[in-house]
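Trainee: Kindly generate the corresponding structure for this input.
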Amino acid sequence: MKVDYSLYLVTDSTQGILGDRDLTSVVQAAVEGGVTVVQYRDKTSGTAELIRTAKKLHQVTKAASIPLLINDRLDVALAMGAEGVHIGQDDIDLPTARRLLGKAAIIGVTANSVQEAVKAVEDGADYLGIGTVYATPTKEDTKSIIGPAGVRDILTEIAAISDNVATVCIGGINASNIQRVLYQSQSRLNSLDGVAVVSAIMASSDPTGAARTLRSLIATQPLFATIQASNALITNVVKIEGPRIIQALVTQSPLCHNMTNLVVQNFAANVALAIGASPIMSNNGAEAADLAKLGGSLVVNMGTVTSDGLSNYLQALRAYNAVGGPTLFDPVGAGATQQRRDAVKTLMAGGYFDVIKGNEGEIKTVAGMAGAQQRGVDSGASTLSLEEKARLVQQLATRERNIVLMTGKVDVISDGRRTYAISNGHELLGSITGSGCTLGTTIASVLAVHRSDKLLAAVTGILLYEIAAEQAVSCGNAHGPGTFIPAFLDRLYHIRTVDVPAGTGFENAKIKNIIA
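Mentor: Model (predicted):
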C-alpha cells in the first residue's frame, strides 16, 4: 500500500502520558484529526493483551485506510494482521523480519546515525525513524540527541544510495518546533517525508485538535523561512541597494527588541536611534508576544546570561519565530564557561535564528568545535586562516539554514551558498565596550525592513556600521576611545540623513566573494 508518512503517531500507554483514558479512543480521535500512520508501542503488557489491543486499534486504522505498525513484536503483528512493524537497533534484524513477514509488509527501522541509516537502507527498510531529535521523557534508552543537523546528515547520506526509502524523524517534536525541524533538517538532496510524535498527541486533552494543528503546520512553511535569494553577487549590488535599504529603514523606523547585556543597553539604544530604528531594551520574555506583533526584530545577546534570562530568551525567541520576525543571536563569551556552552545548546535547540553573529571563538563554540575555549568574552588568538574561517562559517550556515557572521579584522559572512569577506571598520571599534553587541542591533534593524534577501540585509548593516567607524576617524573627530563613540554615532546619523538620501554612502565598501 502507498503510505502517507506525514503525521506518524507512536502510542504510549503509560500513566504519565495516557493517564486513565482509553487508548483506542485517543487513537480514534487522533486519526480523525489527521494522523496518517499509527505505531502501537507497549513495552510492558503481556502478549495476549497486546494482541487484543492491537486488534481494536486495527479496526480504527483500517476504517481510515491508514496502516497500523507494531513496535518490535513480530509475533503480535502476525497474530492480528498488522500492516507491518517498526524495529529498533536492539530488536530483531531486518532481513529476518522481512523473511518472516513477507515482501508486502511495511518494515521501519530506527536510525540514530549515518551508519545505522545506511545499513537499514541496504537491508531493505521501507522507512527510517530518524532520531532522537530532541530529548524526550517518553524514551529512556536514548543513545544521543542528534538535532535537525544530525537528521540532515542522514538524509544527505541516504539520498546518495536510494531514492525510495521514506523518512520520519522522532524525539521531542511538538507544535512549537515541528516546522523548524522540517525546515532545518532539509538537505539539498533530500527532505523528510513526515514527523513522528508521541506526547504532542497522546498527552493532549484534545487529540483531534492536536493532530489537526500538527497537520496544518506540516503543510505550511514556517513564517521565518528564507526566500530563495538571487545568485547575483552582493559585491555588485550592495553599493546600489545598500542606500535604498537604509532609506527603507529610516522610513519604516522598525522596532528593534534588544535582549542584551546590561553593559551596553544605553549604547545599543543610541546606535539604533542613530540609524533610524526604534529601540526597546527589554529582557522580559512575557511581553515578547506583544512586541513581536509590531513587525520588528529581536536581538538575543547572552552577555549576562542567567537561568531566568535564558528562560526569557526562549520565550521571546518562540514569540518572534511564531510571526516570522527576524532574530539575531549573539553568543557572547560562548566558549568561556560550561554554563555559557550549555546556554548556547539550549537556545539553538529552542528556536530559529536568522543570523548568528560572533567572533572566532564564539562561532567555533556554536559549531561544536572541540577546544573552543575563550577567556571571558574575548575571542582569543585566531587559529584559523581566512579560508578556514570561510569554510567554517559556510558549513555552519548550511547546517542551520541561516546566516552566520564571524567578526574580526576581516568579517566573514555566509548563507551557505554565498560567502563574503568584508574588510571595512576601524581598530577603535575593538577599544570600546559593546561594539560587537551594537553591530548585532544594527544588523537586526536592517533585517526588519529587508527580508527578501537576508544576506544582503546583513551585509548592508555591517557596511553601514563599519563605514561609519571609518568616517568617524577620517573626519578628525575621533582621537581615542573616548572621542570615538560620539563621533561614531554622529557618522551613523550622517550616513542615514545626508548620504543615503543622496543615494551614496557605500562607495568605500570593501567586500569580496570567497569560494570556500
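Trainee: From now on I want contacts and neighbour counts done on CA atoms only, so please keep to that.
Mentor: OK.
Trainee: so where do the strands sit in the stretch 101-250 of the chain?
Mentor: For the stretch 101-250 of the chain, the strands identified by DSSP state E, counting those that start in this stretch occupy 106-111, 127-130, 166-170, 194-197, in order along the chain.
Trainee: What I need now is those strands written out in TSV, including distance to Asp93 and mean neighbour count for each item.
Mentor: Formatted as TSV, the entries for the strands of the stretch 101-250 of the chain read as follows, by distance: least, C-alpha to C-alpha, whole Å; neighbours: other C-alpha atoms under 10 Å:
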stretch	distance to Asp93	mean neighbour count
strand 106-111	9	25
strand 127-130	14	26
strand 166-170	19	24
strand 194-197	22	25
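Trainee: Now tabulate the ones you listed in CSV and tack on distance to Gly150.
Mentor: Converted to CSV, the strands of the stretch 101-250 of the chain look like this (distance: least, C-alpha to C-alpha, whole Å):
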stretch, distance to Gly150
strand 106-111, 11
strand 127-130, 9
strand 166-170, 10
strand 194-197, 15
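Trainee: Just confirm Leu298 is within a strand.
Mentor: Yes: counting by DSSP: H, G, I helix; E, B strand; the rest coil, one finds Leu298 located in a strand.
Trainee: want to put them side by side, so please do this one too:
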Amino acid sequence: MAPTLPRLVVITDWRLPRGRLLEALSRALDAGPDVAVQHRHPEATSRMFLEEARVLAALCHARGNPLFINGRLDVALLVDAHLHLPAHGLLPSQVRPRLPEGRLLSVAVHDEAEALDARGADLALVSPVHAPGSKPGDARRPLGPEGFRALAGRLECPALALGGMTDERARALEGAAGVAVISAVLEAEDPAHAARTLLAACPPRAMLPVP
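Mentor: Predicted structure coming up:
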C-alpha cells in the first residue's frame, strides 16, 4: 500500500528539555495518523542526531505515524524513515533513486527557484508564510497568503504552509494541503488539542495515496 501524505508536520525543537519535547510529540501523535514528525537538529553531532532519530523512530513507528529526517539520507535509511530535503542541498531527482520504495520525500521551498527544484518531491514545506514564532531572528520577508498561493501553484506536489501558522490562518489560506509547525504544538498547553485544532482547519485533500 502506498503511503499517505500528512496534513500536519510537527518539527522538533531540541532547545526544549528532552523530556518535555518527547512528551509533547507523543501527545501530538494522539491526534491521529495525519500527523508527522520531522527530526531537525542542525546543532547536533552525527552521533547525537542518529540517537535522537532512533528515539523518534521508535515513538512514531509504534503509533503508525510518519517520521521525516531532515537532510540526512543515511540516517533516514538507518531508522526506516522518510526524508526531508532542506534548501540549497541535494535535489529530489538526485535522491529519489536511493530511497527505497514507499519512502516519502519532502522539500523546503522559499522562492520560485526552489519551487522548480522541488520537482519529483511528494510534499513541499513552503515558508515563511508568516513570521515564525520559533525563529525571531529570521530576516526573510514573510510570503503572506498571496505569496504562498503563488508558490503553491508552481509546485507539482501538495504544499504545507510553514511559518507562524495558527488554525485561524490555516483556515483562511488558499492552496494549502496542510501546515507544518514548531511552537504552535510543542509549546501548547495541550499538544494533542493543538494538533487536532490545526488538522480541523486543514482540508483533507492531502490524504491521498502517493501516485
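Trainee: Of the strands of the stretch 101-250 of the first structure, give the one that comes closest to Ile462 of the first structure.
Mentor: Ranking the strands of the stretch 101-250 of the first structure by their distance to Ile462 of the first structure (criterion: C-alpha to C-alpha) puts strand 166-170 first, at 37.3 Å.
Trainee: Trace Asp90 of the first structure over to the second structure, please.
Mentor: Following TM-score structural alignment, the counterpart assigned to Asp90 of the first structure within the second structure is His88.
Trainee: Could you measure from its match over to Val107 of the second structure?
Mentor: For His88 of the second structure, the distance to Val107 of the second structure under the criterion C-alpha to C-alpha, to the nearest Å works out to 10 Å.
Trainee: Where does stretch 444-463 of the first structure end up in the second structure?
Mentor: Under TM-score structural alignment, stretch 444-463 of the first structure has no counterpart anywhere in the second structure.
Trainee: Now do the SS call for Glu51 of the second structure.
Mentor: For Glu51 of the second structure, the reduced secondary structure class is helix; criterion used: three-state DSSP.
Trainee: In contact with it: list those residues for me.
Mentor: For Glu51 of the second structure, no residue counts as a contact, taking C-alpha atoms under 8 Å, 6 or more residues apart in numbering as the criterion.
Trainee: Then the one 5 residues further on?
Mentor: Shown here is Leu56 of the second structure, whose contacts under the criterion C-alpha under 8 Å, 6+ apart are His39, Leu67.
Trainee: Mind reading off the mean deviation between the helix or strand hosting it and the first structure?
Mentor: Leu56 of the second structure belongs to helix 46-63 when elements are defined using DSSP states H and E. Comparing helix 46-63 of the second structure with its match in the first structure after superposition yields a mean distance of 1.8 Å (mean C-alpha distance after the TM-score superposition for the first structure).
Trainee: closest one to Gly350 of the first structure among the strands of the stretch 101-250 of the first structure?
Mentor: With C-alpha to C-alpha as the measure, strand 166-170 is the member of the strands of the stretch 101-250 of the first structure nearest Gly350 of the first structure (16.2 Å).
Trainee: The second structure: matching residues for the closest one?
Mentor: With TM-score structural alignment applied, strand 166-170 of the first structure matches the range 158-162 in the second structure.
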